[in-house]
Structures are given as C-alpha cells and as structure tokens.
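*Asks:* Generate a structure from the sequence data that follows.
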Amino acid sequence: MGELGLVHRHEKSGQLHGLMRVRCFTQDDAHIFMTPDQIKDEIKGVAGLINEVYSLFGFKYHVELSTRPEDSMGSDEDWEMATDALRGALDDLGLPYVVNEGDGAFYGPKIDFHLEDSIGRTWQCGTIQLDFQLPLRFELEYTGADGEKHRPIMIHRVVFGSIERFIGILIEHFAGAFPTWLAPVQVKVLPISDKYLEYGQSVLDQLNAAGIRAEIDTRAEKIGYKIREAQMKKIPYMLVVGAKEEEEKKVSVRSRFAGDEGQKGLEEFIAAIMEETAKKEIREVTKEEK
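*Replies:* Below is the predicted model:
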C-alpha cells in the first residue's frame, strides 16, 4: 500500500532551510507486509528500486544501517533476525554501508539513503524501516503454510523521502541546467523577425503535438538577444527560424550542449529529441556558450 501523503513537522525556525528542511512536505510513503523469511528479498527489491531512481538522475549517495536503540520495543530475537536480514540484503547487493549503532527506530532497524548535493552536503532521502510493532498493535495475522496464524512484518519505505527536498537537491545538482527530459521548457522557437512568426507558430504546433514542451519568443527583439536570454534560462534547445528555414521547411538548431548544430528538418529534430527524452539521456556540454 502506498500514497503521496502530506506530512507536517514542527521544525524550529532556525532549522528551516529552503526546500531542504520545511514544516510541511509530501512523502512517497508505502508499506509492505511480508513473512519473516521474505524480509531479505523485499529489502533487496526496495533497495534496487531506490538505486534505479537515484541513478536515473545521476546522484551519488551512501547508505547507513541503523541498529537497535536503547529505548526500543520487541524481543532480542526479532531485532537480531531483522538486523541480519538488512545486513544480508546490503551485502548481497554489494552496497557499501556505514553502521550507526543504536540509531534505529524504536520499532525496528532501518536503512537510510543519503544523497550528495552539488557542494558535497548530504541529505537523508530514501528509507527502508522494518516494523514489528504496528502489525502487533493492529492485530494483523496471516495463515501460514502450516495452517496456523502468524504475525506479519511490515516495511515502511520511501524513495524520494520529502519530494520537496528531492526537488531542491535536483535543482542544485544540475544548477538549473536540467537534462532535456527534465527541463520544464525543452525547446524555444526563435523567429528572426515578425515576418516569420507564422512559420514559427507552425513549428511550435508540431513540437507540442509530439508532446515536446516548447515555447515561442514572439517579441520584436534582435535574434542575438533572444538566443542569449534562452541560454541564460538554460533551455536545452533553441530553434531559429527565418527566410531560409521557412523556404526549406527546416530549423536552425542551437543547443545548450554543443552550440550551433546546423540546419535540420523538423521531423528529424523531433525524432532526435524524442529519442533523447525516451532514453533519459544526460548530455554532456561539449561547447560552452559565450
């Protein structure tokens, strides 16, 4: 069971920090119920999901395993079994981790995933927490293979943690220069003058019809100014359209990654950007714009 739930936390005013630490945030909370012998495989599955998501964005992260605190609930046997399962899952996955002795939750041990931002700070985001107590409190039971009633074990898991914090880290990580598949505006259409607004609008309509997030700059400004402004906004692609482009039904492509990429047919450009987006590529900058 999972949900995107709104969470309120009364942080002290001096501890508030932009999107990174707020009093109200959205959490991708999910709960998995399982038998004791399923713990290890379920942990590996969740850890694999978290790794897949973080790798998609190119994030570096480290893992911390927190063990039984002094003020805890549950038997020694339960804690030992759960902690061994967490260790075993991390070892099987080949994930290096730091052990925080006594830093687990009162209801079970946990694994925390800490993302590194662009200036080297780390922020706790993903979490996998084992919980013996809630199934007990709610008197949850399942019928085992032996025909007897047994108590399940529950995992609390979040991948993003605070979605607001994750977005803040994401903005800083890319310094606003998002890869094409993430950019709020992927393409800016730049007519050279008012005479080419109609063709520019036609280009925009075809881009939008293909599901590409595009805008057009219709202002009566010099093309150099329009290009520079689009560069400052870190828009991945700029399509310059003028007399030659209209006549040949093409666009002149400038990118944030390689500068002037020459003229291309619009269908060719659309196919290329859709492939880049589908693959969720993070293109490297090969030419700095002046």
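
*Asks:* going forward, measure contacts and count neighbours with C-alpha atoms only.
*Replies:* Will do.

*Asks:* For residue 54, give its distance to residue 125.
*Replies:* Residue 54 sits 10 Å away from residue 125, going by C-alpha to C-alpha, to the nearest Å.

*Asks:* Counting by contacts, list what the helix or strand where residue 77 lies packs against.
*Replies:* In this structure, residue 77 sits in helix 76-93 according to DSSP states H and E. Helix 76-93 makes packing contacts with helix 39-56 when contacts are defined by 3 or more C-alpha pairs under 8 Å, 6 or more residues apart in numbering; DSSP states H and E.

*Asks:* other SSEs contacting the helix it packs on?
*Replies:* helix 76-93, strand 122-131.

*Asks:* Mind checking what helix or strand follows it in sequence?
*Replies:* Per DSSP H and E, helix 39-56 leads on to strand 61-66 as the next helix or strand towards the C-terminus.

*Asks:* Tell me which residues of that following strand come out buried.
*Replies:* By neighbour count with 16 or more other C-alpha atoms under 10 Å, strand 61-66 contains the buried residues 61, 62, 63, 64, 65, 66.

*Asks:* that older thread, so which of the helices and strands packed on helix 39-56 is the most packed in?
*Replies:* strand 122-131 (a mean of 22; mean count of other C-alpha atoms under 10 Å).

*Asks:* pretty sure residue 122 is touching residue 113, no?
*Replies:* No - between residue 122 and residue 113 there is no contact under C-alpha atoms under 8 Å: 9.5 Å.

*Asks:* quick revisit: can you tell which of the helices and strands packed on helix 39-56 is closest to residue 281?
*Replies:* In terms of C-alpha to C-alpha, the element of the helices and strands packed on helix 39-56 nearest to residue 281 is strand 122-131, at 23.2 Å.

*Asks:* The closest one to strand 61-66, inter-axis angle?
*Replies:* Comparing the axes of strand 122-131 and strand 61-66 via axes from the mean of the first three to the mean of the last three C-alpha atoms, to 10 degrees yields an angle of 40 degrees.

*Asks:* I have a second one here; can you model it like the first so I can compare?
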Amino acid sequence: IILNKELWVRSGHWDHYRENMYFTEIDGKEYAVKPMNCPGGMLVYKSSLHSYRELPIRMAEIGLVHRHELSGVLHGLMRVRAFNQDDAHIYMTPDQIKDEIKGVITLADKIYSVFGFDYHIELSTKPENAMGSDEVWERATTALREALEELGKEYRINEGDGAFYGPKIDFHLKDSIGRTWQCGTIQLDFMMPERFDLTYINEKGEKVRPVMLHRTIYGSIERFMGILIEHYAGVFPVWLAPEQIRILSVTTRNNEYAQKIFFMLSEEGFRVNAKLENEKIGAKIRDAELARVPYMIIIGDREEEKSLISVRKKGEGDLGAFRLEEFIERVKKEIKEYK
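*Replies:* Below you'll find the model as predicted:
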C-alpha cells in the first residue's frame, strides 16, 4: 500500500503523477500511497533472474490503489478515490510483443461479450509530459496499431492521451442508456524496464531488457460493478445474479418439502434462498419480484402431492410445473451459455 519516495521517483510518477497521489512521512522519510500497482510488480520481477525461455511472464493481481480525485468529479462507484484494479504485467521479448497484445485484446473481447457490452476502442498516443524519445514512442504505437489492424478491430486515435510512459489501447464500454465508460486498457512500455534495470538472459547468454505490457480488463472493479448494476437495472441474468432462485412456500405445512428442495438445489451449487414464513404467497412473490430474483419456485399442496415444483421467471411470469431434475437442467444450461 505504501512505498518509499525513491521508488516513485524512479518510476516517474513523482514528476508526472504527483498531483494525484497521497503522501505520508515515516521516521523522517517520505512515502506515497500507491496510485498504481506497476512499480511493485517490477520489484517482484526483479527479485529473481530470468531466462528468455521463461518469457512471456504474466503476473496478475487484484491491487488496491488510491488516487486523489477532485471532490467535484467523484461519482458513486464510477469515480472513487480508493479502488481495486485487476492488474497484470506481462514481461516479454521484442518478438513476442504483437502476440501478447493480440491475446489481451481477445481476452477483453471475450469478457465484455459475456457481460453483453458493446464497446469501442481508442488508441491513445504520446502526451505532452511523456518520458522517452519519439523513436521509442513510435515503435510502441506502431506495435499497438498493427495488433489492432491484424485482428480487424476498428479504433479511434486519441491524440496525446497516452500514459506518460507509453501509448495505450483503451476499451470504452457502452451501457444500456448509451453512456460510455473507459474500463480496460493495454499499455506498451519500454520505459519502466529501463528505469528499473529489468533484464533477462537471452539465447546468447547476454543480459537484455524485456518489454513490458500493462493491462486491465475491468479497470476499476468498483466502477465495473457500478456499470453492471446500471446496465442491467439490477435485473441480472441468472448466471450473474447474487440470488438465483428463491423458494416460496404457500403455507407452513409445505415447509418440509420446500426445505428438501432448498437443500437439493444448494447441493447442485445454486445460489438459493427460501422464504418459509407464515405470510400470504402473493406478498412473498412481490418481495421476490422487487428483489429481482431470476427464478421463483412455488411450493403448495398440489406440488408436494405430485413431487413437482411450480416455477416463475422474472420478466416471463408463470412457467408451469416442472420435475426438479428438469428445472435443474434448464438453469444449468442458462448458466453455461451465459443467458
């Protein structure tokens, strides 16, 4: 969480990102609360020797970061001062650059498709406060551009909005009401390995520099959760819903059978709850509707006598009677297909 000033000076954040950082002093020495995970990741890489045979090395973490955002731009889960990033840092040889970029783009596309998001891609180029030469920046930007074009991805150029240490690909997700949110990013970095003196042993036995790729898919986990909640308006598909199934007994005399169904569904791995209180079934159904539970199972005398369950689905209403095995197969299929 807290790393000393020397590390942030070496990474360039002290000169290029200080206005967004928090600071403290311990025993007369200056420290900063980390706004990014990458310097720590480089210390992990540097802690041991590496051979070209190991590369690419892909290191991932869920890292807590703090950034001093102005109070006027804070906005619910969408813009916060402390958040968790699904960060990964990939260390690679120069000839692995394009394949690694393509792999991350493909991963991002797969994940966003599962959640049902449309997105557009921006290629952000060298900013005014950049580190490094124009030659290095052009080399990195060309690699990102060629990876996008070889995958047939459309993209926009966002001039001057790259990170201070390298150009980047940004993924902007479109929610259900048309707003866009920047989430995933891929940043190609020749600068940090130089500043931290990262090396690997090549096939000739020489110490050489790796190239580094920074990537997140969700970006801020908190922001992504906020986007999901608003995108689905709280009506999550069954595979994503925190409560997938709610069992409702018509009367308390049906509770024993309802509990049997509850335990059988729980053993199948479903996120299931049971409401067995002595209340009117109409009130129980309304509560489940308000809670946006995808499936309700109604257990009354008729269901118990025939060893069946009555099923209601959010947005579709009464689906009729099912054998429990049929219902389990149906829901498992929906979950497997991310419906």
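
*Asks:* Quantify their similarity with the TM-score.
*Replies:* TM-score of the superposed chains, computed with TM-score structural alignment, normalised by the length of the first structure, equals 0.94; 281 aligned residues with a C-alpha RMSD of 1.2 Å.

*Asks:* re earlier: could you point out the helix or strand that follows the helix holding residue 77 of the first structure?
*Replies:* The helix or strand immediately downstream of helix 76-93 of the first structure is strand 97-100, counting by DSSP H and E.

*Asks:* Which residue range of the second structure does the helix or strand following that next one align onto?
*Replies:* Moving toward the C-terminus from strand 97-100 of the first structure, the next helix or strand (DSSP H and E) is strand 110-116. Taken onto the second structure by TM-score structural alignment, strand 110-116 of the first structure occupies residues 168-174 there.

*Asks:* Please enumerate residues in contact with the matching stretch?
*Replies:* By C-alpha atoms under 8 Å, 6 or more residues apart in numbering, the residues outside stretch 168-174 of the second structure that reach it are 117-125, 141, 144, 162, 180-188.

*Asks:* for stretch 221-230 of the first structure, same thing?
*Replies:* Stretch 221-230 of the first structure has contacts (C-alpha under 8 Å, 6+ apart) with 188, 190, 191, 192, 193, 217, 238.

*Asks:* ok, now with 7 Å
*Replies:* 190, 192 (C-alpha atoms under 7 Å, 6 or more residues apart in numbering).

*Asks:* which residues in the second structure does it align to?
*Replies:* The aligned range for stretch 221-230 of the first structure in the second structure is 279-288, by TM-score structural alignment.

*Asks:* Pull out the buried positions in that stretch.
*Replies:* Quick answer for stretch 279-288 of the second structure (16+ other C-alpha under 10 Å): 281, 284, 285, 288.

*Asks:* same deal with stretch 101-111 of the first structure?
*Replies:* Applying a neighbour-count criterion of 16+ other C-alpha under 10 Å, the buried positions in stretch 101-111 of the first structure are 102, 103, 104, 105, 106, 107, 108, 109, 110, 111.

*Asks:* What distance do you get for the fifth one to residue 80 of the first structure?
*Replies:* Read that as residue 106 of the first structure. Residue 106 of the first structure is 14 Å from residue 80 of the first structure, by C-alpha to C-alpha.

*Asks:* which residues touch the spatially most distant residue from the centre of the second structure?
*Replies:* In the second structure, the residue that sits farthest from the middle, by C-alpha atoms, centre = their mean, is residue 305; the gap is 46.3 Å. Listed by C-alpha under 7 Å, 6+ apart, residue 305 of the second structure has no contact partners.

*Asks:* Tell me the residue in the first structure aligned with it.
*Replies:* Mapped onto the first structure by TM-score structural alignment, residue 305 of the second structure lines up with residue 247.

*Asks:* what about that match, which helix or strand?
*Replies:* helix 243-248.

*Asks:* got it, and residue 206 of the first structure?
*Replies:* helix 197-209.

*Asks:* Report the mean deviation for that helix after fitting onto the second structure.
*Replies:* In the superposition with the second structure, the average deviation recorded for helix 197-209 of the first structure is 0.8 Å (mean C-alpha distance after the TM-score superposition for the first structure).

*Asks:* now that helix: which residue numbers in the second structure?
*Replies:* Residues 255-267 of the second structure are the counterpart of helix 197-209 of the first structure, counting by TM-score structural alignment.

*Asks:* can you check stretch 168-185 of the first structure too?
*Replies:* Using TM-score structural alignment, stretch 168-185 of the first structure lines up with residues 226-243 of the second structure.

*Asks:* Check which residues of the matching stretch are buried.
*Replies:* By 16+ other C-alpha under 10 Å, the buried positions in stretch 226-243 of the second structure come out as 227, 228, 231, 235, 236, 237, 238, 239, 243.

*Asks:* May I see the residues you listed organised as CSV, with distance to residue 197 of the second structure and secondary structure added?
*Replies:* Compiled in CSV, those are given as follows (distance: C-alpha to C-alpha, whole Å; DSSP: H, G, I helix; E, B strand; the rest coil):
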residue, distance to residue 197 of the second structure, secondary structure
227, 39, helix
228, 40, helix
231, 44, helix
235, 50, coil
236, 47, coil
237, 47, coil
238, 48, coil
239, 45, coil
243, 49, coil
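
*Asks:* which of those residues lies closest to residue 336 of the second structure?
*Replies:* Nearest to residue 336 of the second structure among these, with distances taken as C-alpha to C-alpha, is residue 239, at 7.8 Å.

*Asks:* Contact partners for that closest one?
*Replies:* Here residue 239 of the second structure is in contact with 335, 338 (C-alpha under 7 Å, 6+ apart).

*Asks:* what about 6 Å?
*Replies:* The contact partners of residue 239 of the second structure, by C-alpha atoms under 6 Å, 6 or more residues apart in numbering, come to residue 335.

*Asks:* same check, this time on residue 124 of the first structure
*Replies:* When contacts are counted by C-alpha under 6 Å, 6+ apart, residue 124 of the first structure touches 113, 114.

*Asks:* Work out for me the element the residue nearest to residue 310 of the second structure when sequence neighbours are not counted sits within.
*Replies:* Nearest residue to residue 310 of the second structure, sequence neighbours excluded (C-alpha to C-alpha, 6 or more residues apart in numbering): residue 321, at 4.4 Å. Under the criterion DSSP H and E, the helix or strand holding residue 321 of the second structure is strand 317-322.
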